[in-house]
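Chemist: could you look at this predicted model? Sequence included:
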Amino acid sequence: MSVSPGQPVPDFTAAATGDTTITLSELQGQQVVIYFYPKASTPGCTTEGGDFRDHKAAFDAANTVIIGVSRDGLRAQENFKAKQGFNFALISDKDEAVCQLFDVIKLKKMYGKEHLGVERSTFLIDTDGKLAREWRGVKVKGHVEEVLAAAQALHAG
């Protein structure tokens, strides 16, 4: 199952950093960026998270919450967040419930072997809880700036 742009995103609740849980419906009235990354503390994921961190004030100004998601456990997420100084929540999605909702588990190849993993993807949800934009198979360089521009445009109406 996958959500298409213009459709409401099904509600979910997930464990996040800082001993919190995130429930999507509780964020209604704000725009939400949910970005999925393969693995905490790996180079691409560190760069992407750092880009979101560095642009957080601009996302805040556009009434947009940032949430990162991977299949890492909470301890790994807490360490990643602390080490990189991330100023937004990270969801631990070990059971892949949130990943499945957005259909980001894909067959990937690494060193010639196939395995199921998280495809780097980002989703922008509008203030009514509908999917406004999606980016799949993301390349990190310049990506956060593109997401920010879309969030700002959506916020401006």
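Modeler: That came in fine, so what should we check first?
Chemist: can we go C-alpha only for contacts and neighbour counts from here?
Modeler: Fine.
Chemist: can you map out the helices along the chain?
Modeler: Counting by DSSP state H, the segments of the chain that form helices are 43-54, 56-61, 74-84, 97-101, 143-156.
Chemist: which of the ones you listed sits closest to residue 6?
Modeler: For the helices of the chain, proximity to residue 6 was assessed by CA to CA; helix 143-156 is nearest, at 12.7 Å.
Chemist: tell me which residue of the chain is furthest from the middle?
Modeler: Here the chain reaches farthest from its C-alpha mean at residue 112, the gap being 27.5 Å by CA atoms, centre = their mean.
Chemist: separation between it and residue 45?
Modeler: Here the criterion is CA to CA, to the nearest Å. By it, residue 112 lies 21 Å from residue 45.
Chemist: not including adjacent chain positions, what is the nearest residue to the most centrally placed residue in the chain?
Modeler: Most central in the chain under CA atoms, centre = their mean is residue 35, positioned 1.7 Å from the mean C-alpha point. Leaving aside its sequence neighbours, residue 35 sits nearest to residue 122 (CA to CA, 6 or more residues apart in numbering; 4.2 Å).
Chemist: so who does the closest residue to residue 126 other than its chain neighbours touch?
Modeler: With CA to CA, 6+ apart as the measure, residue 31 is the residue that lies nearest to residue 126, at 4.7 Å, once sequence neighbours are left out. Residue 31 sits next to 63, 64, 65, 124, 125, 126, 127, 129, 151, 155 when contact means CA atoms under 8 Å, 6 or more residues apart in numbering.
Chemist: mind redoing it with 6 Å?
Modeler: By CA atoms under 6 Å, 6 or more residues apart in numbering, the residues touching residue 31 are 63, 64, 125, 126, 127.
Chemist: against that first model, consider the following:
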Amino acid sequence: MSSVTIGEPVADFSLPATGGETIRLSDFRGRHLVLYFYPKASTPGCTNEGLAFTELHAAFREAGAEILGASRDGVKAQENFRNKQGFTFPLLSDKDEQLCTQFGVLKEKTMYGRKSVGIERSTFLIDRDGVLRQEWRGVKVPGHAEAVLEAVQALANG
């Protein structure tokens, strides 16, 4: 279950990230934030999603937004993923599932007849005051980064 609601402030969080950083939501006050969750580093869909956000990163910044990616992978796996793909934004390591639980992105999945709990590809747009403005759940990668950019631009233009 999610503890985030559209139109409500998002509780601050603090997680280890690539680049040896610890990142907090409060670090982004005054800028919009795109927080996207992906199932697993270095997999094809997650790579394509990260590359799409990287390709549009300059446009997101022009619209006053930063991007963060998050998964349950450890910092080392995130660092390798980011470096190999040339992502231009930090990746968060949520090994203890604190952030995944806060945003309600853990879902039961079935693959090859086996049930497991994994991250449902999801994206959240948080405004410069820390309020959740929009969410996308069950994301399909093609065209998604562009749709998020449009939402950021609409938010920036008031």
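Modeler: In hand now; what should we look at? What you see is a predicted model, and the numbers here were worked out from it, not measured in a lab.
Chemist: please state their TM-score.
Modeler: For this chain pair, the superposition-based TM-score is 0.99 by TM-score structural alignment, normalised by the length of the first structure; 157 aligned residues with a CA RMSD of 0.6 Å.
Chemist: looking at the second structure, name the residue matched to the residue nearest to the centre of the first structure.
Modeler: Superposed on the second structure with TM-score structural alignment, residue 35 of the first structure falls opposite residue 36.
Chemist: correct me if wrong: that match contacts residue 123.
Modeler: Yes - using CA atoms under 6 Å, residue 36 of the second structure is in contact with residue 123, at 4.1 Å.
Chemist: quick one on the thing from earlier: mind telling me what the residue nearest to residue 35 of the first structure corresponds to in the second structure?
Modeler: In the second structure, residue 122 of the first structure lines up with residue 123, judged by TM-score structural alignment.
Chemist: next, count neighbours for its match.
Modeler: The number of residues packed around residue 123 of the second structure, counting by other CA atoms under 10 Å, is 25.
Chemist: which ones are touching it?
Modeler: Counting by CA under 6 Å, 6+ apart, residue 123 of the second structure has contacts 35, 36, 135, 136.
Chemist: can you rerun that using 7 Å?
Modeler: Going by CA atoms under 7 Å, 6 or more residues apart in numbering, residue 123 of the second structure touches 34, 35, 36, 37, 135, 136, 137.
Chemist: circling back to that earlier point, can you say which of the helices of the first structure is nearest to residue 26 of the first structure?
Modeler: Comparison of these against residue 26 of the first structure by CA to CA identifies helix 97-101 as nearest, at 15.8 Å.
Chemist: how close does that closest one sit to the second structure?
Modeler: Helix 97-101 of the first structure, aligned to the second structure and superposed, deviates on average by 0.5 Å (mean CA distance after the TM-score superposition for the first structure).
Chemist: ok, back up a step: ok, the match of residue 35 of the first structure to residue 114 of the second structure distance?
Modeler: Residue 36 of the second structure sits 26 Å away from residue 114 of the second structure, going by CA to CA.
Chemist: ok, residue 24 of the second structure next?
Modeler: As defined by CA to CA, residue 24 of the second structure lies at a distance of 35 Å from residue 114 of the second structure.
Chemist: which of those two has more residues huddled nearby?
Modeler: More crowded of residue 24 of the second structure and residue 114, by other CA under 10 Å: residue 24, with 14 against 7.
Chemist: quick one, what contacts the spatially closest residue to the more buried one that is not a sequence neighbour?
Modeler: Nearest non-adjacent residue to residue 24 of the second structure, counting by CA to CA, 6+ apart: residue 14, 4.3 Å away. Remark: with contacts taken as CA under 7 Å, 6+ apart, residue 14 of the second structure is in contact with 22, 23, 24, 25.
Chemist: ok, now which ones touch the first one?
Modeler: Contact analysis of residue 22 of the second structure by CA under 7 Å, 6+ apart lists 14, 15, 16.
Chemist: mind filtering the residues you listed down to those shared with the first structure?
Modeler: For both residues aligned by TM-score structural alignment, their matches' CA atoms under 7 Å, a contact is called conserved when the aligned residues also meet in the first structure; among the contacts of residue 22 of the second structure this holds for 14, 15, 16.
Chemist: next step: those restricted to strands.
Modeler: Secondary structure from DSSP state E places 14, 15, 16 of these in strands.
Chemist: which residue in the first structure aligns with the second one?
Modeler: Think residue 15 of the second structure. With TM-score structural alignment as the criterion, residue 15 of the second structure lines up with residue 14 in the first structure.
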